[in-house]
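Enquirer: What follows is a protein structure lacking sequence information:
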């Protein structure tokens, strides 16, 4: 059994930062303390020298494109990029080809991940207008939850039948995660801009087409339906300040039946960035105003927003370089999310305790993930060391995504991930991958 001793770390965990050591034996955390002694000659000692030790990020929303879209990405390539970025567990979405809307197709994705994933994994089951029977077969102890697209996005899985929606909300005991944008509003807005510009709509109008109104209408309806039916609802990728008013900051997370997530790009970019970044920051929902960005950050800090995710969704540059109408929405983020969040820490926008809470503790609580998301004795050893004073610049040469680009190209971050441990395996160390980690299918305590 391999052992790793991390010495002299600033451990960020459960609302505190303490200096200490962590011993890993096999795939578990064996001890957390002020000063731990080496017990055997073959123990690998890592002197953190004051770096920050955090639980590995749990990214509750990624698109790794396998099966069927592997020219963009694969589970292997993107999970490897994820661990280089400090993400040790991911939950992947169902809009692949074919879509994961039957138990058989879902298990095929689990089989691929079991053979190739560097990080721990689970998958969302996809809901449609006509697969309620399959939804009711899903075992909630084995699957992260149900994903519903209430607005069409990449890979059209739109669920737009109100009777079907109410039946799903009423009958399933799965956690329901939703993409909220009102389709009728988007279609109306798109028609107006196409009348003016044809297919050559300037990308700056993306947040006007996929507007605040479209987001708020859809989110408020989903929340009203969850309250009516008692369903457990998680609203993905809030993009407007107005939507944050729909959520409660008073209850502890474990008592909330309606929760919310924000993605890194909505905390980082604003509509002012379209001029320079173009379709590379075209996401659904759209990046909106600086005021929206500030409202999201405020809600994140006061507890209305519970989770930070990436919505990592790679496309090739050829695809993204199309005109506005034909360029797909989405971009790659898993390798750079934690570095960007630490930049927000440096800028006084987020505390390290909040970053860890929203990227590790809360996803574990919200999805009821067994033995992960915290630095605790007996928990799985998913650990990340971050040097907060080690500047580096994102470039094509150090990007690990299969698509080969990043919306952060040219950006210098002040912090970098130096070590990532997955299930006790030191998989990433100072820009290298010394050992091949084997991600595990996460287990749910439900």
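Expert: Ah, there it is. If you're wondering where the values come from, they're calculated on a predicted model, not measured in any experiment.
Enquirer: When you work out contacts or count neighbours from here on, use the C-alpha atoms and nothing else.
Expert: OK.
Enquirer: Could you give me the buried positions within stretch 25-40?
Expert: Buried residues in stretch 25-40, counted by 16 or more other CA atoms under 10 Å: 25-32, 36.
Enquirer: what's the spacing between stretch 341-350 and its chain's center?
Expert: Distance of stretch 341-350 from its chain centroid, counting by CA atoms, centre = their mean, to the nearest Å, is 18 Å.
Enquirer: Please report how far residue 413 lies from residue 80.
Expert: Distance, residue 413 to residue 80, by CA to CA, to the nearest Å: 20 Å.
Enquirer: Check it against this one:
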């Protein structure tokens, strides 16, 4: 077994920051101690007081494979992930074809097994007519079931009332939802089309995909979950109003209804449309400064449980279109941890809280086996970050296949130096070692 000793580190784990060495043997953390003999390791990395964090776990990405690989694929986007300190991802089912059968789901796992540099899991997709396939999903080997309660790609809008009742009453694992009320969005779309024709300003996006659309759908999902005792996780909360649906008194391990915030809803608000245009067109939309600030506060106080990206790349050619023709989504997985650490530099959040929201809490929420923490006997998913190493996002240092980022031109104060995935030093000082692939995530359910 290969072994790696990380020495002179500042470990951040379980609410504490402390000086320690950490020894990795094979895929696992063998020892965490104040001083470990260098002779115990094949390879020594002296990090000279830099921070060592558990690898970030991103519970919502779209890596576009199969079917949309002109935009991205599992290899390119997992490469961007590990360069940004994300060691595990959970990928969404709205690929082509949509992941609506167990056979199609396993085909994605086979692709990842051969190409992904990060650890991986894939959501099973729900439609109005595949409930029996959904119920065959192995809960110990798959992260969850994804339900689009709002417009989506292909046959994945679930708007049939009986289907929703079936899903929430019968699915024995986590249900993750995209919540925007389709009828409200369509009504708003027609209203703005009547006003502007085909030249609707991008600034109208949060008015079309409105607070009302989000709250109506989210509150419906919460009501269904409460009625049936389902485990519900609502993705990418974008409004202050929706926060009333969640609570922060219950420990996360005991919560049945949870919420996610995404980087873009914490970083941008509707005043940024003038400068960024369709590059920050997402569903749900980036909304007001009030919403942005409320979401950030909810991350701090535990109302929102995890921070992720909804990484969803498109080509620049696709994005450089008018409002109706520009698709929603953008690449974020490489820059999520640097962006959160920038908030730390601004005094808005502690590094311990960042680790809680991006590493510990996804592991708790999804019952991931032996990941998300710096613990002896756990998988060695580690990230070394230098919080005093300014760099600027440019086209030349973007690893996502689409080659652009909404953060282009942004200077970050913190840099990912090294990333270890399941015991393998996959990224170090800007270079990749692709000799070992990531592992399939397993779940203790």
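Expert: Done, it's in. The model shown is predicted, which means the values in this text are computed figures rather than measured ones.
Enquirer: TM-score of the superposition?
Expert: Scored against TM-score structural alignment, normalised by the length of structure 2, the superposed chains reach a TM-score of 0.99; 445 aligned residues with a CA RMSD of 0.9 Å.
Enquirer: which residue lines up with residue 217 of structure 1 in structure 2?
Expert: Aligned counterpart of residue 217 of structure 1 in structure 2: residue 216 (TM-score structural alignment).
Enquirer: and its match, how many neighbours does it have?
Expert: Residues within reach of residue 216 of structure 2, counting by other CA atoms under 10 Å, total 17.
Enquirer: Please say which of residue 413 and residue 80 of structure 1 ends up with more neighbours.
Expert: Neighbour tally, residue 413 of structure 1 and residue 80, criterion other CA under 10 Å: the higher count belongs to residue 80, 26 against 21.
Enquirer: measure stretch 47-60 of structure 2 end to end?
Expert: First residue to last in stretch 47-60 of structure 2 (CA to CA) measures 30 Å.
Enquirer: tell me, it lands on which residues of structure 1?
Expert: With TM-score structural alignment applied, stretch 47-60 of structure 2 matches the range 48-61 in structure 1.
Enquirer: which outside residues touch that stretch?
Expert: If you take CA atoms under 8 Å, 6 or more residues apart in numbering as the criterion, stretch 48-61 of structure 1 is touched by 6-13, 19, 86-93, 308-312, 356, 359-360, 363-364, 373-375, 382-388, 420.
Enquirer: ok, now with 6 Å
Expert: Stretch 48-61 of structure 1 is contacted from outside by 7-12, 86-92, 309, 311, 359-360, 373-375, 382-387, using CA atoms under 6 Å, 6 or more residues apart in numbering.
Enquirer: Just the buried positions in that stretch, please.
Expert: 48, 50-61.
Enquirer: Which of these sits closest to residue 280 of structure 1?
Expert: Distance to residue 280 of structure 1, by CA to CA, is smallest for residue 61 among those, at 18.9 Å.
Enquirer: Could you look up the SS state of that closest one?
Expert: strand (DSSP: H, G, I helix; E, B strand; the rest coil).
Enquirer: any idea how far it lies from residue 146 of structure 1?
Expert: 12 Å.
Enquirer: Equivalent analysis for residue 339 of structure 1, please.
Expert: From residue 339 of structure 1 to residue 146 of structure 1 the distance is 30 Å (CA to CA).
Enquirer: can you check residue 364 of structure 1 too?
Expert: From residue 364 of structure 1 across to residue 146 of structure 1, the span is 17 Å (CA to CA).
Enquirer: re the thing from before, can you flag which of the buried residues of stretch 48-61 of structure 1 belong to helices?
Expert: Using DSSP state H, no member of these falls in helices.
Enquirer: got TSV for those, with distance to residue 231 of structure 1 too?
Expert: What follows is the buried residues of stretch 48-61 of structure 1, written out as TSV (distance: CA to CA, whole Å):
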residue	distance to residue 231 of structure 1
48	44
50	44
51	42
52	38
53	36
54	32
55	30
56	29
57	26
58	23
59	22
60	19
61	20
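Enquirer: Which two among these are spaced furthest apart?
Expert: Farthest pair in the buried residues of stretch 48-61 of structure 1, by CA to CA: 50 and 61, 31.1 Å.
Enquirer: Give me the neighbour count for the closest residue to residue 201 of structure 1 other than its chain neighbours.
Expert: Leaving aside its sequence neighbours, residue 201 of structure 1 sits nearest to residue 324 (CA to CA, 6 or more residues apart in numbering; 6.0 Å). By the criterion of other CA under 10 Å, residue 324 of structure 1 has 20 neighbours.
Enquirer: What of residue 163 of structure 2?
Expert: 17.
Enquirer: Provide a list of residues in contact with it.
Expert: residue 128.
Enquirer: Over to the residue nearest to residue 201 of structure 1. Which of the three states is it?
Expert: Residue 324 of structure 1 ends up coil, using three-state DSSP.
Enquirer: Could you find the counterpart of it in structure 2?
Expert: Per TM-score structural alignment, residue 324 of structure 1 is aligned with residue 323.
Enquirer: did I read that right, residue 146 of structure 2 in a strand?
Expert: Yes: membership of residue 146 of structure 2 in a strand is supported by three-state DSSP.
Enquirer: give me the number of residues near it?
Expert: The local packing of residue 146 of structure 2 (other CA under 10 Å) involves 27 other residues.
Enquirer: What of residue 196 of structure 1?
Expert: A count of nearby residues for residue 196 of structure 1, using other CA under 10 Å, gives 11.
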